[in-house]
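Undergrad: pasting the sequence and the predicted model now:
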Amino acid sequence: MDAPRFTDALTPAEADEVLALFDADTRPDGQEPLNEEARLLLRRPGATHWLVRDGADLAGYAQWQPDAGTGQIVVHPDHRRRGLGTALLAVLPERRVWAFGADAAASGFADASGLQPVRELLVLGRDLPADLGGRLPADVKVTGFTDADADAFIALNARAFAGHPEQGRFSASDLAARRAEAWWDADGLLLARRGERLVGFHWVKVHPDGRGEVYVIGVDPDAAGGGLGRGLLQAGLDRLAALGCPSVFLYVDGDNTRAVELYRRSGFDEVLRDVLFA
């Protein structure tokens, strides 16, 4: 087994190999070992990478995201229990690593490595259609995204997620990367306008298996209240239901009590949780 090899940029062939490893390690329940941002960074600057080979085969991979200060690790199922996870954890600049859909194996690895949970992302879901009773304020109009909305949307997102460790850094290049993805749908980025001003948005996503996702929902802090957030949630769920999605899920920080309570009141139950260990 080779030692982890460092690179600050993957070749296209290496990126394809990591995606094949990702597919091999995705659990039967659909839980994926790398999140969307990590997969996008396989072909974009903004991350560093380590590859472990067994002969010609890619046996393990680690990625470090400097802006977030977190890592992600994936080991091929045929190469587990051979110390690869420990070796990849050791090369990360800091011992801060995500476990997605954290199960007993991930928790056991973290415990054996002396790591503790420091952040939790709850994965909540519910069936569709859903009538939450949410209504938008009478003076708010919802439209789909257009090219002319890009700058205003980026600015609105920054206000809505100021201080958030990931979404608060969302940039024009991040938007461009999502618009290049096969799932992109301009009408799925619902923008709430009060006159000419953007005051909120609900970005929904349809997955290949037909499930819908509350991808991001945000409200300008200066426009909060009056049912805007709940109305946007309803508008997005209505769109997903109209597209034929039988269910919807979302991610929310476990310590975001206000948002968790809103979603639970809206019929969302916990499906999984992602844990950041450090």
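TA: Yep, that arrived.

Undergrad: going forward, measure contacts between C-alpha atoms and count neighbours the same way
TA: Fine.

Undergrad: so who does the nearest residue to Leu21 once chain neighbours are set aside touch?
TA: If the residues on either side of it in the chain are set aside, Leu21 comes closest to His76, at 6.2 Å by Cα to Cα, 6 or more residues apart in numbering. For His76, the contacting residues are 21, 24-25, 58-60, taking Cα atoms under 8 Å, 6 or more residues apart in numbering as the criterion.

Undergrad: just those: which are in helices?
TA: Of the positions in the contacts of His76, 21, 24-25 sit in helices, assigned by DSSP state H.

Undergrad: alright, now check it against this:
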Amino acid sequence: MTLTAEQVRAQLPDLARAAQEVDGVAPLSEQTLLNARHGAPDGESPDGEGPAMVWHDVDGELIAIAVSDASRASYELVVRPDHRRNGYGASLLDLVVNQVSEEGAARVWAHGDLPTARSLATSHGLHVVRELWKMARPVDGEPGIEEPSLPTGFASRRFEPGADDEAWLGVNARAFAHHPEQGRMTLADLRERMDQDWFDPTGLLLIEDVTGERPVLAASHWTKIEPPGAAEGEVYVVAVDPAYQGRGLGRAVTTLGLAHLAAAGVRTIDLYVEGDNAPAIATYRGWGFDKASADVMYAL
């Protein structure tokens, strides 16, 4: 490894784009790219915690990398298309597998579960332990997108950066208390996303309980169009405070977001759901969504 970690982080987005152009699927998650951007100068944090990176480079070009999440519980790997079939992916996966054997924690994501990734994982004795489905529907598909309707005592509005940050984080944390990634979002994580080019506060829709002296945030739907003006929009984060579950807010806030995306001019809407969440999958199918692809986590 002749490149510095700083140089690697600078080249990482280009490597990810090159792989996506060939494979048709992003090889690294949004959170992984954000984590890598703010990693330690040498690729390792001083206390041995936080994101880790190991990579291969040739003539000053980053050609392959394995990047961990903040807790080092999972890794993502990508090899530049014109350098594949040279053993770079296998050598990086060897390092990750050794991490699994020593700590019993590290796992590996295969975004899109492409045949080459599946073959590499199985050759190292890994098996599927988790699936994250991508489901999608055309805006003009059937059934049509519902007209938003709120239960009595609730009102909707747009997110106000700075004023709503803490309240939104509170609802998000409670709604995703048992989620391995989303439930850990911090104020720094939120503001980092708000700094991205795709962030649009008008696309973060809030539902408030307005029956008391002051409004109380009860649910939210964060939509995403990346890049701005793209033909595909995403149901990014839907959260309902557990204290307000059972009042129809999940459906209400979801339809608010779908209607917003349709009005923004996207042609397709997608979302992500755990592959073993049968009730949620059935609900989304009822709204016209079908499975488009899957991200798969492998482990020993």
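TA: Sure thing, it's come through. This is a predicted model, so every value here is computed, not measured.

Undergrad: TM between them?
TA: TM-score for the superposed pair, counting by TM-score structural alignment, normalised by the length of structure 1: 0.92. Supporting figures: 272 aligned residues with a Cα RMSD of 1.8 Å.

Undergrad: which one (most neighbours) among the contacts of His76 of structure 1?
TA: Gly60 (25 neighbours; other Cα atoms under 10 Å).

Undergrad: and that one, how far is that from Ala24 of structure 1?
TA: With distances taken as Cα to Cα, to the nearest Å, Gly60 of structure 1 is found 11 Å from Ala24 of structure 1.

Undergrad: please apply the same query to Asp209 of structure 1.
TA: Spatial separation of Asp209 of structure 1 from Ala24 of structure 1 under the definition Cα to Cα is 17 Å.

Undergrad: Trp50 of structure 1 now?
TA: Using Cα to Cα, we find Trp50 of structure 1 at a distance of 18 Å from Ala24 of structure 1.

Undergrad: same deal with Ala278 of structure 1?
TA: Counting by Cα to Cα, the gap between Ala278 of structure 1 and Ala24 of structure 1 amounts to 26 Å.

Undergrad: what does Ala186 of structure 1 give?
TA: Per Cα to Cα, Ala186 of structure 1 is found 31 Å from Ala24 of structure 1.

Undergrad: with Trp184 of structure 1 instead?
TA: Trp184 of structure 1 sits at a distance of 25 Å from Ala24 of structure 1 (criterion: Cα to Cα).

Undergrad: how about the helices in the stretch 51-200 of structure 2?
TA: Ranges of helices within the stretch 51-200 of structure 2 are 88-103, 115-123, 165-175, 187-194, based on DSSP state H, counting those that start in this stretch.

Undergrad: and the ones you listed: which comes nearest Thr2 of structure 2?
TA: When the helices of the stretch 51-200 of structure 2 are compared for distance to Thr2 of structure 2 using Cα to Cα, the nearest one is helix 88-103, at 15.2 Å.

Undergrad: pull out the buried residues from the closest one.
TA: Buried residues in helix 88-103 of structure 2, counting neighbours by 16 or more other Cα atoms under 10 Å, are found at 88-90, 92-93, 96-97, 99-100.

Undergrad: what do you get for stretch 272-280 of structure 2?
TA: Residues of stretch 272-280 of structure 2 classed as buried: 272-273, 275 (neighbour count, 16+ other Cα under 10 Å).

Undergrad: next: stretch 138-156 of structure 1.
TA: Residues of stretch 138-156 of structure 1 classed as buried: 140, 142, 144-145, 153-154, 156 (neighbour count, 16+ other Cα under 10 Å).

Undergrad: likewise stretch 164-183 of structure 1?
TA: When neighbours are counted by 16+ other Cα under 10 Å, the buried residues of stretch 164-183 of structure 1 are found to be 169-171.

Undergrad: right, and the helices of the stretch 51-200 of structure 2 - which one's nearest Asp295 of structure 2?
TA: Using Cα to Cα as the measure, helix 115-123 is the one of the helices of the stretch 51-200 of structure 2 that comes nearest Asp295 of structure 2, at 10.9 Å.

Undergrad: show me which strand runs longest in structure 2.
TA: When every strand of structure 2 is counted residue by residue (DSSP state E), the longest turns out to be strand 127-138.

Undergrad: buried residues in stretch 218-233 of structure 2?
TA: Within stretch 218-233 of structure 2, the residues that qualify as buried by neighbour count (16+ other Cα under 10 Å) are 218-225, 232-233.
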